[in-house]
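Enquirer: What would the 3D arrangement of this be:
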Amino acid sequence: MDLFTSPLLERLASARHVLIAGGGGGFDVFSGLPLYFRLRALGKTVTLANLSFTRLEALECERPVPGVFRVDASTEGRGYYFPEGWLARWFERRGEQVPLYCFEQTGMAPLREAYAALHAHLGFDAVVLVDGGTDILMRGDEVGLGTPQEDIASLGAVHALPVRDKLVVCLGFGVDTHHGVCHAHFLEAVAALSKEGGYLGVTALLEAMPEVALYKEAVGYVCEQMSRSPSIVSLSVVSALEGDYGDVHRTQRTQGSTLWINPLMSMYWAFDLTPVARRCLYLDALKDTRTPWEMNLIIETFRASLSIRPWKDIPV
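Expert: A predicted model of the protein is given here:
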């Protein structure tokens, strides 16, 4: 490794088939699109997946393995919250047929089984779990965890895979303030992971990059189609890419709150997944959960037994 090396891309240099999976549901898979386009340009096979908030059981689409739905441009779901379907249609508009493999919202155990089955089906040899935001790094005793259920279920599921390269990539530093996350605690987590050798640095996404231009185009198209529920995270990242700063709003969904659009929001923060999973204080307690409600109960019980660390302002 040297000054001109990207540790993130170096970790994926020998991979033949990379699964880029949205860990927290909704638009999280969009945060992996710049990396998706770059890895494809390097000649790698890249597959997109996402933990989905869509009513997958109501869709007419292929189910290649239990717990996984293969969504493409022909999958009808216009009456639902369905970013995966609209993303597939965006690819079709560009002349490409790109499926997305969607996981149901479950507890950690079924999600772990679904990931294992998809691995056996596709044979990918590396996984990048992408988080729109930074709350996946919260270990459990912070004042705010954001929306941990989906992120930690995905973290535990990927951690169990027999794959050599398993990474976590966060995009959207600052956006989770909207969900009560203290970013001083995020930076503390980065420092702790750096001490363990698990921090792979930051990679700036710049508007002039072709991969970023495609990401912006995809976000713009899908958010326009889903005008009643566009992505707060994705639109905030686009604002940062375009040089906006401060309390800048692109959707009515954020009206009444104060946003902090900032240059760090458009950077990839990359980590080795194994130490991220090892650092999570309550991951093991969730390993046998079957439903999201069971996960919520265990998290609430766990938190009630802790001394919660209070909010810290970043002293700059």
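
Enquirer: only C-alpha atoms for contact and neighbour calcs from this point on.
Expert: OK.

Enquirer: Now do the contacts for the residue nearest to Ser307 when sequence neighbours are not counted.
Expert: Closest residue to Ser307 apart from its sequence neighbours, by Cα to Cα, 6 or more residues apart in numbering: Asp141 at 7.0 Å. Shown in contact with Asp141 (Cα atoms under 8 Å, 6 or more residues apart in numbering): Leu281, Arg303, Leu306, Ser307, Ile308, Arg309.

Enquirer: try Asp176
Expert: Gly133, Thr134, Asp135, Gly146.

Enquirer: Just the element for the one residue sitting closest to the centre of the chain, please.
Expert: Nearest residue to the geometric centre of the chain (Cα atoms, centre = their mean): Asp131, 2.4 Å. Element membership of Asp131, judged by DSSP states H and E, is strand 126-132.

Enquirer: Could you give me the buried positions within stretch 12-23?
Expert: Applying a neighbour-count criterion of 16 or more other Cα atoms under 10 Å, the buried positions in stretch 12-23 are Leu12, Ala15, His17, Val18, Leu19, Ile20, Ala21, Gly22, Gly23.

Enquirer: Return the member of the contacts of Asp176 nearest to Ala270.
Expert: Nearest to Ala270 among the contacts of Asp176 is Thr134, at 10.7 Å by Cα to Cα.

Enquirer: Please provide the structure for the following sequence as well, for comparison with the first:
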Amino acid sequence: MELAANQLFNRLSNAERILVAGAGGGFDVYSGIPLYLALKAQGKSVHLANLSFASLRDDGNRLTEASFEVTADTAGSDTYFPERVLSRWFAEKLEQDVSVFAFTQCGARPLLESYQHLVEKLNLDAIVLVDGGTDSLMRGDEVGLGTPSEDLVSMTAVNQLDLPYKILSCLGFGVDRFHGVCHAQFLEAVADLTKSGGFLGAFSVLPNTVEAEHYLDLVEYSTQRTPSRPSIVNTSIASAIAGHFGNHQVTDRTKGSELWISPLMSMYWSFELEAVMKRNLYAVRLLETESFFEVTDVIRSFRNGIAAKDWQAIPD
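Expert: Below is the predicted model of the structure:
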């Protein structure tokens, strides 16, 4: 291992067929687009998936009980459909026909079945789960977990797959502060994973790269086409990539809130998924969940039975 090597891409150097999947739903898959484009540029076969919050219709595009294939022409809402907007951006801006595999909100068992179907359908040898934010690293006893249900059901499902490469990559340090996440405790998690060998390093998405230029264009494109519910996470990350700092506002959804945009927000932090899951205190309880309600209930019950850590401030 050499300092000059990017450890995430070094880890995936022998992977040929990769799925980049949004772990936390909504616009999370957008946070993986710079990685998707960089891996495609290396000549790899790369696909996209996302845990979806959209109302998915069964118009012959259903793959499993809990998964669908979304294209630029898929029927659905004209006000909120991040997966279709993403497919249309590829078609209109890059002249590429790109499907986005969308998972319904469900428990770990049906989600595992859906991921296994894609592993076989696409002959995958790697999955990179992407989290827009960093709350996916919360193990369960922190002062705040953010929005753990979506991230953890995805991570629980993927961790059970028999694949050579399973990675979690987070983009958006600082975004989760309004969901009660203590970022000192995120850094504590990174330190723990460094000790265990599960941390694959961090690197910035720089604005003068092709991947960043396409990502910034995608965020602007999606914001224009989802005006009532633009992505706070991705507009914040885009602001950081563009070099803004502090309370830089770009959408009415954040009016009344004070943002903290910083260069740390434009960095990917990547980890071996298995190492992250070994550190988690409650994920094993999610294995047999069928519905998304069960997932949230398991996490709520776990939290009610423990004493959470106190808030830790990052020194000024």
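
Enquirer: picking that back up, looking at structure 2, which of the contacts of Asp176 of structure 1 still make contact?
Expert: Cross-checking the contacts of Asp176 of structure 1 against structure 2 gives Gly133, Thr134, Asp135, Gly146 as conserved contacts, using both residues aligned by TM-score structural alignment, their matches' Cα atoms under 8 Å.

Enquirer: Filter those residues down to just the ones in strands.
Expert: Using DSSP state E, no member of those falls in strands.

Enquirer: Rebuild the contacts of Asp176 of structure 1 as TSV, extending it with distance to Gln97 of structure 1.
Expert: Listed next are the contacts of Asp176 of structure 1 as TSV, based on distance: Cα to Cα, whole Å:
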residue	distance to Gln97 of structure 1
Gly133	28
Thr134	31
Asp135	32
Gly146	34
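
Enquirer: closest to Gly180 of structure 1 among those?
Expert: Closest to Gly180 of structure 1, out of all of the contacts of Asp176 of structure 1 and judged by Cα to Cα, is Gly146, at 6.0 Å.

Enquirer: I figured Thr79 of structure 2 hits Thr226, correct?
Expert: Yes - between Thr79 of structure 2 and Thr226 there is a contact under Cα atoms under 8 Å: 5.8 Å.

Enquirer: Just want to know which of the two has more residues nearby.
Expert: Thr226 (17 against 12; other Cα atoms under 10 Å).

Enquirer: now the strands: where do they sit in the stretch 101-250 of structure 2?
Expert: With DSSP state E, counting those that start in this stretch, the ranges of strands along the stretch 101-250 of structure 2 come out as 126-132, 165-171, 199-204.

Enquirer: tell me the most buried of these?
Expert: Mean neighbour counts were compared across these using mean count of other Cα atoms under 10 Å; the top stretch is strand 126-132, at a mean of 28.

Enquirer: Average offset of that one relative to structure 1?
Expert: Once fitted to structure 1, strand 126-132 of structure 2 is off its aligned match by 0.3 Å on average (mean Cα distance after the TM-score superposition for structure 1).

Enquirer: ranges for the helices of the stretch 101-250 of structure 1?
Expert: Ranges of helices in the stretch 101-250 of structure 1, per DSSP state H, counting those that start in this stretch, are 108-122, 148-159, 183-195, 210-225, 232-241.

Enquirer: mind putting those in CSV, mean neighbour count and distance to Leu171 of structure 1 included?
Expert: Listed next are the helices of the stretch 101-250 of structure 1 as CSV, based on neighbours: other Cα atoms under 10 Å; distance: least, Cα to Cα, whole Å:
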stretch, mean neighbour count, distance to Leu171 of structure 1
helix 108-122, 19, 23
helix 148-159, 25, 14
helix 183-195, 17, 13
helix 210-225, 18, 12
helix 232-241, 24, 8
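
Enquirer: Which of the buried residues of stretch 12-23 of structure 1 sits closest to Arg290 of structure 1?
Expert: So of the buried residues of stretch 12-23 of structure 1, ranked by how close each gets to Arg290 of structure 1 (Cα to Cα), first place is Gly23, at 17.1 Å.

Enquirer: Residue in structure 2 paired with that closest one?
Expert: In structure 2, the residue matched to Gly23 of structure 1 (TM-score structural alignment) is Ala23.

Enquirer: need the contact list for the residue nearest to that match when sequence neighbours are not counted.
Expert: Nearest non-adjacent residue to Ala23 of structure 2, counting by Cα to Cα, 6+ apart: Asp151, 5.0 Å away. Shown in contact with Asp151 of structure 2 (Cα under 8 Å, 6+ apart): Ala23, Gly24, Gly25, Asp131, Ser136.
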